[in-house]
Structures are given as C-alpha cells and as structure tokens.
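Enquirer: for reference, the sequence and a predicted model appear below.
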Amino acid sequence: MADGFDLDHHGDLEVGDGLVDLAVNVRAGTPPGWLIEEITASLTDLAAYPRQDAAVAAVAGRHDVSPDRVLLTAGAAEAFVLIARAFRPRHAVVVHPQFTEPEAALRSAGHVVDRVVLRPEDGFVLDPRAVPADADLVVIGNPTNPTSVLHHADDLRELARPDRILVVDEAFMDAIPGEPESLAGASIPGLVVIRSLTKTWGLAGLRVGYVLAAAGLIEQLAAVQPHWPVSTPALAAAIACSNERAVAEAAQAALDIERQRAHLLDSLGPVPTYGLPRGPFVLVHVEGGAVLRESLRERGFAVRRGDTFPGLGPDWLRIAVRPEDVTDAFAKVWRDLTT
C-alpha cells in the first residue's frame, strides 16, 4: 500500500471462474490463429539460448528507428523495473491516475515518488505546467490507463528537458486508429517510450514488450537487465507482430475497438464519464460503485475497481471494450442494477 492505494492490484485479480471479463484490457478473440502458429513453430528451437537480433530488427523496422534504439523486455512491467534500476532520479514524478506499476517499481527500488494528479473536472487532461520543473524523471501513460484519455503529443514534448528522463507508456497506443499522438521513434532528449504486445495481440501470458529510446539510454537499461530476458517464443511473437500484415490487422482492430467503444458508451446510458475516452476501455463514475461492482459479479460480470488508482475512489469503475454482443448482455444487467 502507498498512501492508501494498493499499487500492486491489477485487473486480472478481478476475474473469476464463470465471470465475463470486462476487467482486463486485452482484446477479445486473441491471439489470432496465425500468431499462435508462429509462436508454436518456434518451440523446436527451445534447446538454444534466445537470439534477439531478428526480433530487434523487426521492431526497429516497425518504428523506423535504428536497432540500437530498441530494447526488448519481458513485457512492459519489466521495462518499468529496468527504469527504476538504471536511473537515479532526485525527483521522480508519476502523473496519475494511471497504471500503477511504474510507481510501484520506483518505490520498490527505493526512490521517493511525487504524484501529479489530474482532475476529473478537467477531463483528466494534462497541463504540462503542473509537472514540477525540477522533476528529473516523469512517467505518464498515453493513452492513459484507466482514464482512456489521449494526451496531445505537443503537451508531452513540452515535458521534455535536457536533464530529464521522460517515460511515456504507450501500451495501448496501437488500439487507437492511426496512433495520432504517438512519440514512438521521436528524437526527443531523454524520451523513453514503452510498448507492449499484450493488449492488441492477447499475449499477457507470454510477456513481451519493448522500449524505444536513444542508444545511450538503451545501453543504460540493458546494463541492468538479466541475460536472455525474452524467451524464444516471445521473440517469435515480436517478429510476427511487427510485419506489414500484423500492422494492418492491428489498424483494423483499432477501428473495430472505436466502434465497439461507442456502442458501449451508448449502451450504458447517462452514466458520467470524464474526458474523451480513446482507449479500449472506459472509466465511469457512479454513486455506490463498490456495491455495484459486487452486484455485477453476482450477475456474472467482472469490471475493474477504480480505488486502487491514485486520484480515484470506490465510485470509479473501468470497463473494457468488448464486441457488441458481449456489451449488450452486460448493458442489460447494468441497466437492471442502476435504474
């Protein structure tokens, strides 16, 4: 617990036997068959130690950067741990509400962490001036989990300083059509962009993600990373998810998610939301949210509690975007309980 918030609580803890999962932000129906085939084919190479060269080159090509600006990781979670180990900030700041793993990793490494808490009445929109000028490590999600708000790239660029590490968690960026505010591949001093293959491709159990940063920062992160951190099957997934076919499929999936999110919001009725949701989930505020969440569980649906995110409380719930038929079944129960 940190100041009353359970930073180690994640959506998978909400899911149980027989419950429809609207708590975990992994795209439904994944991984696709062709990706399973690529991963399965790699199993014949398990006797050899993993070689990253091809996967690094594939990710570098995907983002049009040189391979020395790519670090493969065992999911985005490992990237946050490496950041906490590699850098020694005097004043670390995490912008909340957001994914709690970055702050948890920094605290576990012994760093003192300050919070900049965005307000619902401002639509959870970032004002760069709210970040202390002397902060030498700043972490922000884009789009942000759990608010689903997409920050403007120009506002994030305004956070960059020559003596500051700016960490932008883009784990959900490929779920937004065109990735309009992405900084992946941008040449900004101190910028560290984190990406995950978990959300779009349904690979939470495989643990694969990557960091994009200047070569010098990549060297610092790699220096505190264990040998062979990414398994052979995960490397195969990184290669497969970086080719033109996969990028095109992800782009179509982002369009599908946009349509499904609009359907979810329409189906929920007049429930308060704050900010413009752009990710594959929505954050809602409802009186008696904690009781409602338990009632939803009793009726077969798991949603994510909001009170473990700094800046939120028990009346906030995060709901994952799902195909229309799943949303329709959920919305019927939701309306029964809220009207």
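Expert: Great, that's in hand. Just so you know, these numbers come straight off a predicted model, no measurement behind them.
Enquirer: going forward, measure contacts between C-alpha atoms and count neighbours the same way
Expert: Fine.
Enquirer: and A214, how far from V94?
Expert: Noted for A214: a distance of 21 Å to V94, by Cα to Cα, to the nearest Å.
Enquirer: so between the two, which is more surrounded?
Expert: V94 (24 against 21; other Cα atoms under 10 Å).
Enquirer: tell me the contacts of the more buried one?
Expert: 102-103, 113-116, 138-140 (Cα atoms under 8 Å, 6 or more residues apart in numbering).
Enquirer: which ones are touching the closest residue in space to G300 that isn't next to it in sequence?
Expert: Nearest residue to G300 in three dimensions, chain neighbours excluded: L19, at 4.7 Å (Cα to Cα, 6 or more residues apart in numbering). L19 makes contact with 297, 300-302 under the criterion Cα under 8 Å, 6+ apart.
Enquirer: below is an additional structure, to be compared with the one above:
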Amino acid sequence: MRTDSGDRDGSASTSDGGQGQGHDLRHHGDAEVRDDGSALVDLAVNVRAGTPPDWLRGRIAASLGGLAAYPDGRAARAAVAARHGLPVERVLLTAGAAEAFVLLARALKVRHPVVVHPQFTEPEAALRDAGHTVDRVLLRPEEGFRLDPSAVPEDADLVVIGNPTNPTSVLHPAGLIAELACPGRTLVVDEAFMDAVPEEREALAGRTDVPGLVVLRSLTKTWGLAGLRIGYVLAAPETIGELERAQPLWPVSTPALAAAEACMTPEALAEQARAAQRVATDRAHLVAGLREFASDGVRVAEPAEGPFVLVSLPGAVAVRERLRRLGFAVRRGDTFPGLDGTWLRLAVRDRSTVNRFLQALDQAVSLTGP
C-alpha cells in the first residue's frame, strides 16, 4: 500500500475535466456498451441482469398517477430508516449514490480529503470538481488490495473507501474500516454493492457507534434501477442536515421514491438475499473457469466478494477488443487509479452466460493477429 499526494504523485489539479494523472475518472462501464451495446453480451456494467423484476416495475408504474403532485419522500425515508433500525433523522434519500458524493464534496468543510483506490472514481471526481486537492492511498495487487489503516494520513479529515470495493471485489472487515474513524474525520463508506453480499457481511450500515461514519447505499445494482436514480445516505443527524441543505428541492422523483419504499419490504429483502446467494454461486463458477487460464497469464484478484471479478492478463487491451468482436463487452481497468492497462473487470452473470464467455475468452487469448 502506498500514499500518492500532490501533483507529483497522483493528486491532480481540479481543472482537467475528469482526467486525474492519466486516469479518466468519468469513464464508467456503460461506455463499453453504448451505441452498439445491443449486439454485445454485457459484462461491463455491474447491474444485475434480468432486472427490475415485474413486481417492482408494477409498483413504479402505479406511482405514475401521482406525478402531478410534488414528490413526498416521508414514507420512503421511514422505510429505509426502519430497514436499518435507525431514526429518520439519520437518513437522506438521493438521486443515486452519485448525487451523495457531490453533496459530500460541496457541503462538508474539508481540508484534506483522501480516497482509497482502486475504487469507484466518482468520489474523487466530485471532490476535485468542488475545488479540493485529493490525496490517494493506493492498495497494492500483490497485497490483495487489502486495507492497512495506518497508511491513511493522520491529518485526513475525509476518507472515502468502498466495501465491497469496485473494481477489486475486496470485502474489507468492518472492524478494519472502523479503525479509520477518529475525532474530526468524516469516514465515507460506499456500500453500493453490499446488498449483493450474502447476509451483508461486514456492513457498517445501521451502526451509530463509529464517529463520523457516513454510509452510502444504492438500489441501482441489485434491482436494476440505474435509469431511475435512487440511493440513500446514512449518517449522524447533523451531517444529514448539512447534506440536505445542499440538495435542490424535491431531488428524488415520485417513481424513485416508490421504488425505494418497495425495496425495503420483508419480501423484497428476502428476494435480495436469494439474489446475493445466486451471485456467490455464479461468481464461484466464473472464478473457477478463469483459473483455467493461468497458463495464459490470467490472474484473478481473490477472494472476490462482489458481483464482479477483477483480472489481469497480458495484452488485456487487445483481448478486450477481441472479446468485443466475439460479442462480449468487459470493463477496462486502466481508468481506475492504482490499475493499468493489464486489468479487466468482469460482471458476474448466470452459468450459461459465463460458459459462453469463457469460450470466447479462450479464443481471445489464443489469437495472435488483429
């Protein structure tokens, strides 16, 4: 693990349009399937396939009759609070987790923000867009991308980390992340993929004993709601108040509020738990198949705990293009700080899709020509 700080080592200026020391912080998986995406099997975007389910579509559709009224988020906020055993004063509904990162960057008075990478790039992009100079703690692949809390500078007053982390699929122990908390520091934990982890092991959502803790959740991944934009923040009431004052009026639409409320029911949580178990089974099948390519230089970042897997391999750029020609879109890794062009991220899909992908990968790594 190492720390990058200043323009020399990795914390770029705030005026380069999302380019951070050679990393395109605004590149996301949807770019891999845009335009000709209909012809590709999507392993680039981490949204669960086959979603949203019909019952959730029905709840969203039923809310359309209320579009003439301004959104009222009280019921959805109460449902989220009840799901995590918190008072409503500790909950803020947002237009996706991405809005929460922008609110944090703009609303909180921060002197020394630190982002633990590799991870989702939007937190750093939002901080830099708000005028902050951002330091990076880079987790090393040879150490399994594992967190060492002592590597975070003591004077950091905002620390951002994902759990499980996109794109490494590492699930950090909750106790280890809690060690990052200290007086005067805001600790932001992005748990956008935690609902894809069986029993949500290592979750910090719902905890009130960790000082300065801010947990972000998204309903995008498990429920297939990327186009609806719905997420939420869990934090101390005073932090929620600061973020809420930075929000525009009525930031979450009526259909998104209906989805949030629906996804908090016992029936929905039971379905979520079943989906997490399927992801774990399908991921194990994918990882086992990838291990068969070890002689070709394919290396899997393990243990993977999220609904995606990070792999490194020689000629990854060419392999990615060959996979596109064979009908599969995968996520390039070089836009994540701490990774380079030898890395690819693969979304977990069902066994049949994985088998077809592994056949395509076999062809892609064996080809020597364009």
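Expert: Yep, it's here. Not measured: the values here are computed from a predicted model.
Enquirer: post the TM-score for the overlay when you can.
Expert: TM-score of the superposed chains, computed with TM-score structural alignment, normalised by the length of structure 1, equals 0.99; 339 aligned residues with a Cα RMSD of 0.7 Å.
Enquirer: which of the contacts of V94 of structure 1 ranks first by neighbour count?
Expert: Highest count within the contacts of V94 of structure 1 by other Cα under 10 Å belongs to E103, 28 neighbours.
Enquirer: wait, isn't that residue in contact with D114?
Expert: No. Counting by Cα atoms under 8 Å, E103 of structure 1 does not reach D114; the two are 9.2 Å apart.
Enquirer: which parts of the stretch 1-150 of structure 1 are helices?
Expert: 33-41, 53-63, 75-86, 101-108 (DSSP state H, counting those that start in this stretch).
Enquirer: wait, a helix at A364 of structure 2?
Expert: Yes. Applying DSSP: H, G, I helix; E, B strand; the rest coil, one finds A364 of structure 2 inside a helix.
Enquirer: OK, contacts around it?
Expert: Taking Cα under 8 Å, 6+ apart, one finds 319, 322-323 in contact with A364 of structure 2.
Enquirer: one more time with 10 Å
Expert: 316, 318-326, 358 (Cα atoms under 10 Å, 6 or more residues apart in numbering).
Enquirer: how close does whatever residue of structure 1 lines up with A196 of structure 2 sit to P323 of structure 1?
Expert: Taking TM-score structural alignment, the alignment pairs A196 of structure 2 with A175 from structure 1. Going from A175 of structure 1 to P323 of structure 1 by Cα to Cα gives 14 Å.
Enquirer: okay, stretch 84-100 of structure 2 sits on what stretch of structure 1?
Expert: By TM-score structural alignment, stretch 84-100 of structure 2 lines up with residues 63-79 in structure 1.
Enquirer: what is the end-to-end distance of that stretch?
Expert: OK, stretch 63-79 of structure 1 end separation, Cα to Cα: 18 Å.
Enquirer: the residue mapped onto G224 of structure 2 from structure 1: neighbour count?
Expert: Alignment note: G224 of structure 2 maps to G202 in structure 1; criterion TM-score structural alignment. Using other Cα under 10 Å, G202 of structure 1 has 17 neighbouring residues.
Enquirer: and G202 of structure 1, what is it in contact with?
Expert: Residues 25-32 are the ones in contact with G202 of structure 1 under the rule Cα under 10 Å, 6+ apart.
Enquirer: from the residues you listed, which land in strands?
Expert: Among the contacts of G202 of structure 1, none falls in strands (DSSP state E).
Enquirer: top of the contacts of A364 of structure 2 by neighbour count?
Expert: V319 (24 neighbours).
Enquirer: could you find the counterpart of that one in structure 1?
Expert: Aligned against structure 1 by TM-score structural alignment, V319 of structure 2 finds its counterpart in L292.
Enquirer: confirm for me that I83 of structure 1 is in contact with A213.
Expert: No. Counting by Cα atoms under 10 Å, I83 of structure 1 does not reach A213; the two are 11.7 Å apart.
Enquirer: look up the residues that both of those two are in contact with.
Expert: What both I83 of structure 1 and A213 touch, as defined by Cα under 10 Å, 6+ apart, is the set 167, 192, 221.
Enquirer: now the first one: which helix or strand?
Expert: In this assignment (DSSP states H and E), V167 of structure 1 forms part of strand 165-169.
Enquirer: starting at the chain centroid, how far to the helix or strand just after that strand?
Expert: Where DSSP H and E defines the elements, the next helix or strand beyond strand 165-169 of structure 1 is strand 191-196. On the basis of Cα atoms, centre = their mean, to the nearest Å, strand 191-196 of structure 1 sits 10 Å off its chain's mean C-alpha point.
Enquirer: which helix or strand lies directly C-terminal to strand 191-196 of structure 1?
Expert: helix 198-201.
Enquirer: give me the mean distance between that following helix and structure 2.
Expert: Helix 198-201 of structure 1 differs from its equivalent in structure 2 by a mean of 0.2 Å after superposition (mean Cα distance after the TM-score superposition for structure 1).
Enquirer: distance between that helix and the chain's centre?
Expert: With Cα atoms, centre = their mean as the basis, the mean position of helix 198-201 of structure 1 lies at 10 Å from the chain mean.
Enquirer: swap in stretch 338-352 of structure 2?
Expert: Taking Cα atoms, centre = their mean, one finds stretch 338-352 of structure 2 lying 14 Å from the centre of the chain it belongs to.
Enquirer: and if you look at stretch 280-295 of structure 2?
Expert: So, by Cα atoms, centre = their mean, the centroid of stretch 280-295 of structure 2 is 22 Å from its chain's centroid.
Enquirer: cool, and stretch 226-235 of structure 2?
Expert: The chain centre lies 12 Å from the centre of stretch 226-235 of structure 2; the measure is Cα atoms, centre = their mean.
Enquirer: just tell me what Q220 of structure 1 corresponds to in structure 2.
Expert: Counting by TM-score structural alignment, the partner of Q220 of structure 1 is E242.
Enquirer: its match and A100 touch, don't they?
Expert: No. Using Cα under 10 Å, E242 of structure 2 is not in contact with A100; the gap is 11.7 Å.
Enquirer: more neighbours: these two, which one.
Expert: More crowded of E242 of structure 2 and A100, by other Cα under 10 Å: A100, with 24 against 15.
Enquirer: which residues touch that one?
Expert: If you count contacts by Cα under 10 Å, 6+ apart, A100 of structure 2 has them with 92-94, 106, 123, 126, 216-217, 231-233, 243-244, 247.
Enquirer: and which of those residues is nearest to D340 of structure 2?
Expert: P123 (19.5 Å; Cα to Cα).
Enquirer: who are the contact partners of the equivalent of the closest one over in structure 1?
Expert: Here P123 of structure 2 is matched to P102 in structure 1, going by TM-score structural alignment. Neighbouring residues of P102 of structure 1 by Cα under 10 Å, 6+ apart: 7, 76-81, 83-84, 94, 108, 139-141, 167, 169.
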